[in-house]
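1. Sequence and predicted model, in that order:
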Amino acid sequence: MTRLEGQDWLTSSATTAVFDALEAAGGPDSARFVGGSVRNALVGRPVDDFDVATRLKPEESMAALKAAGIKVVPTGIAHGTITAVSERKPYEITSLRCDVKTDGRRAVVAFTDDWAEDAARRDFRLNALYADRTGAIFDPTGQGVEDALAGRVVFVGDPNTRIEEDYLRILRFFRLFAWYGGSDADAEGLAACAAHASGLTRLSAERVSKELMKLLAAPDPRAAIHAMRDAGVLERLFPAVSGLGAFDALSAASDDPVLRLSALLPDDPAAAADIARGLRLPRAIERRLAAAAGGPLDPTTGERELRALIYRLGKEAVSDRIRRGGGLQPQADTAPALALIERWPVPRLPVGGRDLAKMGFEPGPGHGLILKAFEAEWIADDFPADGHQARLTRLAKRPF
């Protein structure tokens, strides 16, 4: 039997308290770690989420944990999930389940005490792995350990059935391939994703964007994105995507998921903002994508021009566009431009309406025209620190 070794989280006092409580109510082997923590530990990745499966019903788990003095939150009790907080660490605890009814978005479940039955409803074999508190791994599908070690992402059972239960599994297939897969995606799974790609329209935008951003945060998402394109999945999300050259170049140069996403969007700020809104992305990300859609900037852009762009667009927008340009020109050094963006203190317009009032100008539309002309000259002259009064006096004499 395969066993996890050297995992401090298995023997921590927080874990011990949770398992002691559950086993006091359900007996030995009534709880096991499941999914990501087991998979990650097996392949030497960091473990930061703790999912536990148990034979206990949700109410029994809650009662057992509360009796042990452990805080419990009923985070998803209708589907059998509660969260125990032990020594400030969250443990998501879910009763063993089987699906009674699914509609492609959500499931009606029944509880069971059969580990194999619980494994059969999970998405991928490398996620259908369980480990007891000693680190002993249980692999009900018989191939989960092998898949994890070989970098294979394979559906549990028939991939068409798994996808029809929840169409989000299409994106999860590509996301896990990006993070854990080898050189080629599983052919049967890929074909099933292609056949059911239209089902993505039935999902909420929030669920789609969450999976997408996780995928784009992978160390190298290029193979997964190409597989999505080949399966007709990418065009369901971004119909305007024509080529992936810019995405490939940028993904090799930057690990920023938002920046990588910008390379999949059209170089049209309004269109990029519309797509971001459609994905229900946070407003800050929407604004950033719209700004980055101004197009790549040449990394060798001169300092004077860079300062003007930073003043008008903001540091983040210019930095993103320089990075996009750097992706397209890997031979160009982006460091000088990025250093300037970082260190240059963006000045404020040194004059305002009060200065014009002191010169005897009555407030009105002319104020704005004079100040706009002053700002344009000030930027063009590379933000001089003095001479403001003389410039303002000269411009104020112009007919506007």
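-> Nice, I can see it. Note that the structure is predicted; figures quoted are calculated from it, not measured.
2. Only C-alpha atoms from now on, for both contacts and neighbour counts.
-> Fine.
3. What are the neighbouring residues in contact with residue 290?
-> With contact taken as CA atoms under 8 Å, 6 or more residues apart in numbering, residue 290 is in contact with 268-273.
4. Just name the closest of those residues to residue 86, please.
-> residue 273 (41.7 Å; CA to CA).
5. what's the neighbour count on that closest one?
-> By other CA atoms under 10 Å, 22 other residues sit near residue 273.
6. Going by contacts, tell me the helices and strands next to the helix or strand containing it.
-> Using DSSP states H and E, residue 273 sits in helix 269-278. The contact analysis (3 or more CA pairs under 8 Å, 6 or more residues apart in numbering; DSSP states H and E) places helix 269-278 against helix 283-292.
7. Pasting the second one now:
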Amino acid sequence: MPDFLPYLLIAMAFLGLLAVVLEEVIHVNKAQVVLFLGALSWVLLFAFSSDSHTHALVQEGLQENIGEIASLWLFLLAAMTFVAYLNKKGLIESLIYRFLPKQVSERKLLIMAGLFSFVFSSLADNITATLISVALILSLNLSAAKTLRFATVVVFAVNSGGVAMITGDVTTLMIFLAGKVSITNLLLLSLPALTAVLLLATMLSWSLRDTAVIQHKENDLANVDLAIAGIFILTILATIAGNVMFDIPPVLSFLTGLSVMFLVARAYGEDTENHPILNYIRQIEFDTLLFFLGILLIVGSLKEIHALDSFVALYQHMPAWAANYLMGLLSAVIDNVPLTAALLKADVTMSLQEWMALTYAVGVGGSLLIIGSAAGIVAMSKIDELTFGSYLKFFVALIIAYSVGYGSVLLLGHYLL
């Protein structure tokens, strides 16, 4: 392998990172850039394999990388297809309005919005959870100042809700698939994460005094829609039970659930020639999946040249709890997917408590800046008043909530693990 290749691959990785950070400036989809750079990185590794031994190592590394990506991709594809169907049918929106009263104080409504976003994001991907939550906020016709408070709580709650469930956040799923935490360990994270959300909602609700009037929307739900919603819930429960009792990989449980969804739709007559049930797969966020593919290819290539050793060095120079907290802060600037992938590929040695703390940190830390998470970017694109500067006004409240949640994870791990 020539001496210049490691430097070239590192430069390409930084270029990909810049494309992610500056996506709104350069107006080029980050998925397109990182996919190109990720694939090219491995092409160069193969092209400059100087001997058969090096070539074999690169081949082995690629097979491992592709296997990890396939498991993540297929799981997300199944979960996102379920959500795409239920969202298209209006079932999610219908459930929201069924639980909301016609009149409620804005203070109470802010806390309820945070709770809904928290719960829903643990079942669905962050983008879908944010879109539904933002639609609810906009339907309230609040003033710009109040809308900002609601949006801030929603972004933080969406990111917090995902950390305790493998269905809710990609970084949580990645850490789980790497064997660092179990599903039952992750479920314990819901308590400190919820504490942080309630703290933020309480802090931001102090100035709210008015009453909100909610316009209820009624959707006619067919039996097949309710049946598929039930299948989705059962799939999640079966995934947890199957993994705990029989160590069944979650991707198998979700693919089984997805196939049952297709068969049930066919039995109810929902799968027709004009409206095939498989069309819902085309409605998921494929640019998000391609982004994960590109990022994981880039990080995998960096592992081959041992460029991730610096992450291990960081954990050697400071306590793991401090380094994890710092990683959470970094995830507000650096996308948490490549950050988490790099840490996992670097094979940092930590205790279960410390891996749980990292899971919380990289999952929630992106909430500190509006550009730090997919939830923030989506909310900013839908709410005109929400900008980098307007969101930054709540930074003190956000970092207090993040720090309290992180500290709660450490205490939880100390007493329960």
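-> Received it, and whenever you're ready, just let me know what you need. Keep in mind the model is a prediction, meaning the values are calculated, not measured.
8. Quantify their similarity with the TM-score.
-> Once superposed, chain against chain, the TM-score is 0.22 (TM-score structural alignment, normalised by the length of structure 1); 137 aligned residues with a CA RMSD of 6.3 Å.
9. circling back to that earlier point, mind putting the contacts of residue 290 of structure 1 into CSV with distance to residue 94 of structure 1?
-> As requested, these are arranged in CSV below (distance: CA to CA, whole Å):
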residue, distance to residue 94 of structure 1
268, 45
269, 43
270, 43
271, 41
272, 39
273, 38
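10. gap between residue 14 of structure 1 and residue 61 of structure 1?
-> 16 Å (CA to CA, to the nearest Å).
11. So which of the two has more stuff around it?
-> Set side by side, residue 14 of structure 1 and residue 61 show more neighbours around residue 61, with 28 against 18, by other CA under 10 Å.
12. quick one: the helices in the stretch 1-150 of structure 2?
-> For the stretch 1-150 of structure 2, the helices defined by DSSP state H, counting those that start in this stretch occupy 4-21, 23-26, 30-47, 52-88, 91-99, 106-123, 126-139, 144-162.
13. how about residue 414 of structure 2, what does it touch?
-> By CA under 8 Å, 6+ apart, the residues touching residue 414 of structure 2 are residue 353.
14. Residue 299 of structure 2 reaches residue 342, doesn't it?
-> Yes - counting by CA atoms under 8 Å, residue 299 of structure 2 does reach residue 342; the two are 6.0 Å apart.
15. higher neighbour count, those two?
-> Neighbours were counted for residue 299 of structure 2 and for residue 342 using other CA under 10 Å; residue 299 has more, 28 against 23.
16. Check the gap between that one and residue 340 of structure 2 for me.
-> 10 Å.
17. Same question for residue 85 of structure 2.
-> Separation of residue 85 of structure 2 from residue 340 of structure 2 (CA to CA): 30 Å.
18. try residue 119 of structure 2
-> 23 Å.
19. So between the two, which is more surrounded?
-> residue 340 (23 against 19).
20. Next, the distance between the ends of stretch 237-255 of structure 2.
-> Terminal residues of stretch 237-255 of structure 2 are spaced 14 Å apart (CA to CA).
21. Give me the contacts around it.
-> For stretch 237-255 of structure 2, contacts defined as CA under 8 Å, 6+ apart pick out 71-72, 74-75, 78-79, 182-184, 235-236.
22. Just the buried subset of the residues you listed, please.
-> 71-72, 74-75, 78-79, 182-183, 235-236 (16 or more other CA atoms under 10 Å).
23. Can you tell me which of those residues is nearest residue 381 of structure 2?
-> For these, the nearest to residue 381 of structure 2 is residue 79 (23.9 Å; CA to CA).
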